[in-house]
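Chemist: sequence and computational prediction follow.
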Amino acid sequence: MSDTPPSLDPVQLGAYFDLIEVTSLLRHAVEQQLREAGELSYVQFQLLARLGDSPSGSHRMTDLADGVVYSRSGLTYQAGLLEKAGLVVRAPSPDDERGITVTITDAGRERLAAVLPGHVEVVSGLLFEPLSRDDVESLAALLAPVRDHMRSTPPRSAAPRRRSTAD
């Protein structure tokens, strides 16, 4: 048995750093566009987009937290800001009295429609413009199994909460 710690070879290390840099640059540009076009944070946009894509316009808070990979408390705060702005409403879940359901409002759909064209423009211009259609298909094929592997572990929001050991 070897005591050598695990390491990444130069190709793996380069791919990792490239992925992190691309993600950071893209996220920065997207966040700037969302702030300018709709006074939304990236997480708020994700919430509105998920709600807007839902046939009912609603989701449970826990499901939203898992989908956007955000803490329950952080999501509660963001949903509160969206509710204060009139973009969503929160209500007790009809099938779980302890759960909360979030529903997009007409104003939320209007805000989403206002930011979406610019969002698509930023993503298309930065991420997809330098790639051929075959490259995009290859990228999607490469990322899907990595995402699925990472998602196979329950998200943090689904993990049981720690109980205090103090009496």
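Modeler: Structure's in. What do you need?
Chemist: contacts and neighbour counts: CA atoms only from here.
Modeler: OK.
Chemist: for this structure, just list every one of the strands.
Modeler: For the chain, the strands defined by DSSP state E cover 58-60, 88-93, 96-104.
Chemist: with adjacent residues omitted, what lies nearest to the residue nearest the centre of the chain?
Modeler: Central residue of the chain (CA atoms, centre = their mean): residue 68, 3.2 Å from the mean position. The spatially closest residue to residue 68, leaving aside those adjacent along the chain, is residue 46, at 6.7 Å (CA to CA, 6 or more residues apart in numbering).
Chemist: and that neighbour, how many neighbours?
Modeler: A count of neighbours around residue 46, defined by other CA atoms under 10 Å, yields 16.
Chemist: quick check: the closest residue to residue 42 other than its chain neighbours vs residue 58, distance?
Modeler: Counting by CA to CA, 6+ apart, residue 31 is the residue found nearest to residue 42 once chain neighbours are left out, at 5.5 Å. Note on residue 31: its distance to residue 58, by CA to CA, to the nearest Å, is 24 Å.
Chemist: of these two, who's got more company?
Modeler: residue 58 (21 against 18).
Chemist: another one to put next to it:
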Amino acid sequence: MAEPRWLNEEEMRAWEAFLAATALVNRRIEQQLKDEAHLSHTQYEVLVRLARAPGKELRMTELSAALFTSKSGLTYQIDQLAKAGFVRRGPAPDDPRGVLAALTPAGLRKLESAAPGHVALVRDLLIDVLTPAQRTALADGLGEVAKRLC
């Protein structure tokens, strides 16, 4: 068995910074959305994805893949959004086994009211903290990680 390739000091610094930043940013975003919009971060992202989709609807499988979440976790979030009147679920017209999630007018209004505070916090916590070169490196580097994991 090959000896593990331990992280050197710079690699460990990068790993620990990634862990700290993602945990702290996610915690603050989750709290802001809960306090100001009464949404979870996942629920907010569902509304965003549906708002961007053609016809403001997506198959649940597409939505799950776009959000990098399990189908059961997404089903729970969709159920909560449906109870609030922000999303409706129904059968896919071209496939009786498929399920569509669609953004309702109330869901679009909810997104429009939640987005300004969310975007302001994302800017404050991440975007405006970094230089353009750092943002490019972050997007390129983490994009490559995501590509390898998909």
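Modeler: Okay, I see it. Because the structure is a prediction, the values reported are computed rather than measured.
Chemist: TM-score for the pair, please.
Modeler: With the length set by TM-score structural alignment, normalised by the length of the second structure, the two chains reach a TM-score of 0.93; 150 aligned residues with a CA RMSD of 1.3 Å.
Chemist: hang on, the earlier thing: now the strands of the first structure in CSV, with distance to residue 22 of the first structure?
Modeler: Shown next, in CSV, are those (distance: least, CA to CA, whole Å):
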stretch, distance to residue 22 of the first structure
strand 58-60, 30
strand 88-93, 31
strand 96-104, 31
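Chemist: deepest in the core, which of the ones you listed is it.
Modeler: strand 58-60 (a mean of 20; mean count of other CA atoms under 10 Å).
Chemist: ok, average deviation of that strand from the second structure?
Modeler: Here the mean offset of strand 58-60 of the first structure against the second structure after fitting is 0.4 Å, by mean CA distance after the TM-score superposition for the first structure.
Chemist: residues in contact with that strand?
Modeler: Residues outside strand 58-60 of the first structure that contact it (CA atoms under 8 Å, 6 or more residues apart in numbering): 51, 93, 99, 100, 101, 102, 103, 104.
Chemist: give me that answer again for 7 Å
Modeler: 51, 99, 100, 101, 102, 103, 104 (CA atoms under 7 Å, 6 or more residues apart in numbering).
Chemist: could I get the full set of helices for the second structure?
Modeler: Ranges of helices in the second structure, per DSSP state H, are 9-37, 41-52, 60-67, 71-83, 105-125, 132-149.
Chemist: please tell me which residues of the first structure the third one aligns onto.
Modeler: Counting by TM-score structural alignment, helix 60-67 of the second structure falls onto residues 61-68 of the first structure.
Chemist: show the contacting residues for the aligned partner of residue 87 of the first structure in the second structure.
Modeler: Mapped onto the second structure by TM-score structural alignment, residue 87 of the first structure lines up with residue 86. With contact set as CA under 7 Å, 6+ apart, residue 86 of the second structure has these partners: 103, 104, 106, 107.
Chemist: ok, and the closest non-adjacent residue to residue 86 of the second structure?
Modeler: In space, residue 86 of the second structure is closest to residue 107, 3.6 Å off (CA to CA, 6+ apart).
Chemist: same check, this time on residue 104 of the first structure
Modeler: Closest to residue 104 of the first structure by CA to CA, 6+ apart is residue 88, at 4.3 Å.
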